[in-house]
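Novice: here you go, sequence then predicted model.
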Amino acid sequence: MQREKVEDEKPLLNLEIENPIHHKKKKLSLVKEFSDESRNLWEIAGPAIFTAVCQYSMGALTQTFAGLVGDLELAAFSVENSVIAGLGFGVMLGMASALETLCGQAFGAGKPKMMGIYMQRSWIILLATACLLTPLYTYSPYILQLCGNTPEISQAAGKFAVWMIPQLFAYAFHFPIQKFLQAQRKVFVMAVVSAIVLVIHVTLSWLFMLKYGWGMAGAAIVLNGSWWLIVILQLIYIFVTKSDGTWSGFSWLAFADLWGFVQLSLASAVMLCLEFWYLMVLVVIVGVLPDPLIPVDAISICMNLQGWDAMIAIGFNAAISVRVSNELGAGNYRQAKISVTVVSITSVAIGVVAMFVVLGTRDTFPYLFTASDAVAKETTRISILLAFTVLLNSLQPVLSGVAIGAGWQSLVAYINIACYYFFGLPAGIILGFKYGFGGMGVWGGMIGGICLQTAILIAVTAFTNWKKEADEAESRVRKWGGSAAFD
């Protein structure tokens, strides 16, 4: 009875005496949770960002060398890299992103042996996908010309695309390996491999493209070789170390229950491809404008810079997908929710800084990519749109990472179709062609699509029942992972 009396009086005591202290302790607890989660995120995001920057830099620096070779070479590389290779990159990355959900949740649930099986299944699916995409590279001159590019640019870009087919098959191995290692938080290994390959890539690109004068042929040799070297070095690490028990050798189980895995892979591919291709389409549409060479070069330079900035967001995308999938797999739904809050605040703060850097250097940065005054002036003119794009893209990929970690790929695919292709893209075409705003109008309308999609994803994330997501994590792995891995 005495205990009950004390408990009855507790609310009054809390109001008059304990409540301020309790409130202060709660604030300190929130600060500590934010700090601890921020540290956990940066342990993954830091190396992931460095890895993404190194790997993106291989293509970006090759584009810079191509600009030094000539304007046609710059346009050819930009169109091939943005449209043909960009399409292949998007499909392969999207298909492999199923592993972020499955490997991440399996690792969090304490079932590491399943991860090696999942990676092998993904290799099988992605190699088959690469074979299906090969005709896209082979017939790219005709495809690009049908899209409205000039015959000169289409032929040059198409020829280079055929030379880059080996890169497509490197993607088929690389992306599953990347997701496999990320789910185990072995991001430092990936960072070291990428740094080594980048140094080799820059040296050989300068040597073959400029010093020896091999031009675009030299670019193809070095770029293909660099991607395959990344694959080989990462495979050596996995085979030698066994990756802490997650790799137990090749298994026939990789061929079992493939259909469930294909379903999630396709949903992931649709979701990410719709995002990845969205701004890449910008280069194609601008290529249809009158006198497209200068606008295409200017937009390509901006997309190059936007790509560099996007590597930061991609690092956070990887980090949050790992954190959310691991925590949901372990049943820690509250920690998953905290992770989403912390990464969103951090990425937006970085996006604001990036926006001001673009605005502050818009008169100078174009000359890092071109010697043409006309291209540089056009790049400066449209840089205001680049500034808004880097701000929006600081948060949008992070929200996509949340979706991948939680397994919402199908839902986000529908959101992307509506916002990007039913709203943003038509708005850009209308502004660019009907109202005569040119490249700025096309890009501006497409930014509207990004704004709408980001707002919807914020709402979806804010109203998510994280406890329910944690309850569904194991059943999701069983459904799409296949029963054989659980036997």
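Specialist: The structure has been received and is ready for your questions. Numbers count the residues shown, from 1 in each chain.
Novice: use CA for all of it now, contacts and neighbours both
Specialist: Will do.
Novice: so which residues of the stretch 151-300 of the chain form helices?
Specialist: Assigned by DSSP state H, counting those that start in this stretch, the helices in the stretch 151-300 of the chain fall at 151-163, 165-183, 187-205, 215-241, 258-286, 293-329.
Novice: flag every buried residue along the fifth one.
Specialist: Under the neighbour-count criterion of 16 or more other C-alpha atoms under 10 Å, helix 258-286 has 258, 260-262, 264-286 buried.
Novice: deepest of the helices of the stretch 151-300 of the chain, which one?
Specialist: Mean neighbours per residue, mean count of other C-alpha atoms under 10 Å, is largest over these for helix 293-329, with a mean of 27.
Novice: that one: how far from the chain's middle?
Specialist: In this view, helix 293-329 has its centroid 5 Å away from the chain centroid, taken as C-alpha atoms, centre = their mean, to the nearest Å.
Novice: try this one next to it:
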Amino acid sequence: MGGDINQKLLTETTKNEEEEVLFKERLWTEMKKLWIVAGPAIFTRFSTFGVTVISQAFVGHLGPTELAAFSLCFTVLLRFGNGVLLGMASALETLCGQAFGAKQYHMLGIYLQRSWIVLFATALCLLPIYIFTTPILIALGQDKIIATVAGYISYWFIGIVFSFIVSFTCQMFLQAQSKNMIIAYLAAFSIGIHICLSWLLTVKLKYGLSGALLSTILAYWIPNIGQLLFVTCGGCKDTWKGFSMLAFKDLMPVVKLSLSSGAMLCLELWYNTILVLLTGNLKNAQVAIDALAICLNINGWEMMISLGFLAAASVRVSNELGRGSSKGAKFSIMTTTLTSFCIGCVLFVLFLFLRGRLAYIFTESEEVANAVADLSPLLACSILLNSVQPVLSGVAVGAGWQSIVAWVNIASYYLVGIPIGVVLGYVFKMEVKGVWVGMLLGTLLQTVTLIIITWKTDWDKQVLLARSRVNKWFVPESRETNGNQENGA
């Protein structure tokens, strides 16, 4: 009897040890898969963000009018086009990720081509904004000289807008297959070329604004050419089978998913823009905007990390759902969220400790530095929320919930966050802090809502939905191959 009891205890101990070892192995495997996507994605976003910072630095040495016009075009026009196209391209993350998980590899190439068609049509619709920039800005009350220079810059930005079509789609196509190291290499090469070209064209050869803008366009297009060559010339043999007329079929489901994806992301991007616009109408707006710009700049750099985790969450969740593993999807969500949150906690403590000292990197004004120090607790809270919210948005993209999240964003940001911000900032005279507190409350509400949705989701049902989505748009590989041969692809 005693031997039986001891044997039973030993069996239970061995079983617990095996489960612990199994969990550690599973966690290690998931972390490797996570960072294969997140690492290059974070580096690529830092590099892309750096291209704009470098361009702005060189343009700033040309004169205050050129800098103001460039900043206006970048903040309003380019960010608007970026948001629309990036949002619509995120539909490709859902489709490619789930198809790759389901091992329908040849479908990724068809989805990529369908997304090109949808995004190209969208970019054409955006063209009038960039063609008629000067009269639009003058009608909005902008200074005529700045508006004229901005109109000249916006013509150059048309090339950048069309570069987003290739950039976003190829990145998502490659990320779904965890082949995005090539994107990081190309981004590093591009930013190096951009620094040298900007100096050569603006400082050495004295081409001024034209030189800076030419270098900027090349910095956006060089990675695109590399990505296209990698995709079409053998880097993705299983997922790229050549150009096909099948890309023009069944476009409406892709359009619908793209529109809901665009709405989801644009609502988030415009939310931050409204924060700046509201601040501009406050008393002592110059100091408030300067302090806010510094905080948003710091927040923008940190967001590159969060967006990397957004990409990782999207890829891992869509892959697991496509593979038919609800447990894998849930484990991936938990791992990605906790990893991002731990990084967010470290940055939260760091920025609380540094407070206004960071401001002196950007300004020599003690008044602005004091304003930044006053805002730093809100900045730290934003960084903490940013460590969770984008990951949950990535989960939504991976699962195909874009339309649901779009409605959550409308309710959280525009029915709660902005009204509270206006009341606190203007009625209760809390100025920029009040506006930001309102915005934070909106983001907090959105984050909590997404946590509840994710927690209560039936992931077994999501697997079935992913499978039905893949099967609905499935094209047999033999049919695609025949289509390529008929079209000489």
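Specialist: The structure has been received and is ready for your questions. Please read all numbers here as calculations on a predicted model, not as lab measurements.
Novice: export the helices of the stretch 151-300 of the first structure to a markdown table and tack on distance to residue 420 of the first structure?
Specialist: Below are these laid out as a markdown table (distance: least, C-alpha to C-alpha, whole Å):
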| stretch | distance to residue 420 of the first structure |
| --- | --- |
| helix 151-163 | 26 |
| helix 165-183 | 25 |
| helix 187-205 | 32 |
| helix 215-241 | 30 |
| helix 258-286 | 7 |
| helix 293-329 | 17 |
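Novice: for residue 70 of the first structure, find the nearest of those.
Specialist: helix 215-241 (9.3 Å; C-alpha to C-alpha).
Novice: for the closest one, give me the average deviation versus the second structure.
Specialist: Following the fit onto the second structure, the mean deviation recorded for helix 215-241 of the first structure is 2.0 Å by mean C-alpha distance after the TM-score superposition for the first structure.
Novice: packing partners of that helix?
Specialist: helix 19-69, helix 151-163, helix 165-183, helix 187-205 (3 or more C-alpha pairs under 8 Å, 6 or more residues apart in numbering; DSSP states H and E).
Novice: can you lay out the ones you listed as JSON lines showing distance to residue 455 of the first structure?
Specialist: Formatted as JSON lines, these follow (distance: least, C-alpha to C-alpha, whole Å):
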{"stretch": "helix 19-69", "distance to residue 455 of the first structure": "23"}
{"stretch": "helix 151-163", "distance to residue 455 of the first structure": "36"}
{"stretch": "helix 165-183", "distance to residue 455 of the first structure": "27"}
{"stretch": "helix 187-205", "distance to residue 455 of the first structure": "30"}
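Novice: so which of those helices is nearest residue 364 of the first structure?
Specialist: helix 19-69 (15.3 Å).
Novice: and the helix or strand just after that closest one, how far from the second structure on average?
Specialist: Using DSSP states H and E, the helix or strand that follows helix 19-69 of the first structure in sequence is helix 71-79. For helix 71-79 of the first structure, the mean deviation from the second structure after alignment is 4.4 Å (mean C-alpha distance after the TM-score superposition for the first structure).
Novice: buried stuff in helix 71-79 of the first structure?
Specialist: 71-79.
Novice: quick check, central residue of the first structure?
Specialist: residue 314 (4.6 Å; C-alpha atoms, centre = their mean).
Novice: for that residue, which non-adjacent residue is spatially closest?
Specialist: Sequence neighbours aside, residue 397 is the residue nearest to residue 314 of the first structure in space, at 6.4 Å (criterion: C-alpha to C-alpha, 6 or more residues apart in numbering).
Novice: return the distance of the aligned residue in the second structure for the one you found relative to residue 176 of the second structure.
Specialist: Under the alignment (TM-score structural alignment), residue 397 of the first structure pairs with residue 390 in the second structure. Remark: distance between residue 390 of the second structure and residue 176 of the second structure (C-alpha to C-alpha, to the nearest Å) = 18 Å.
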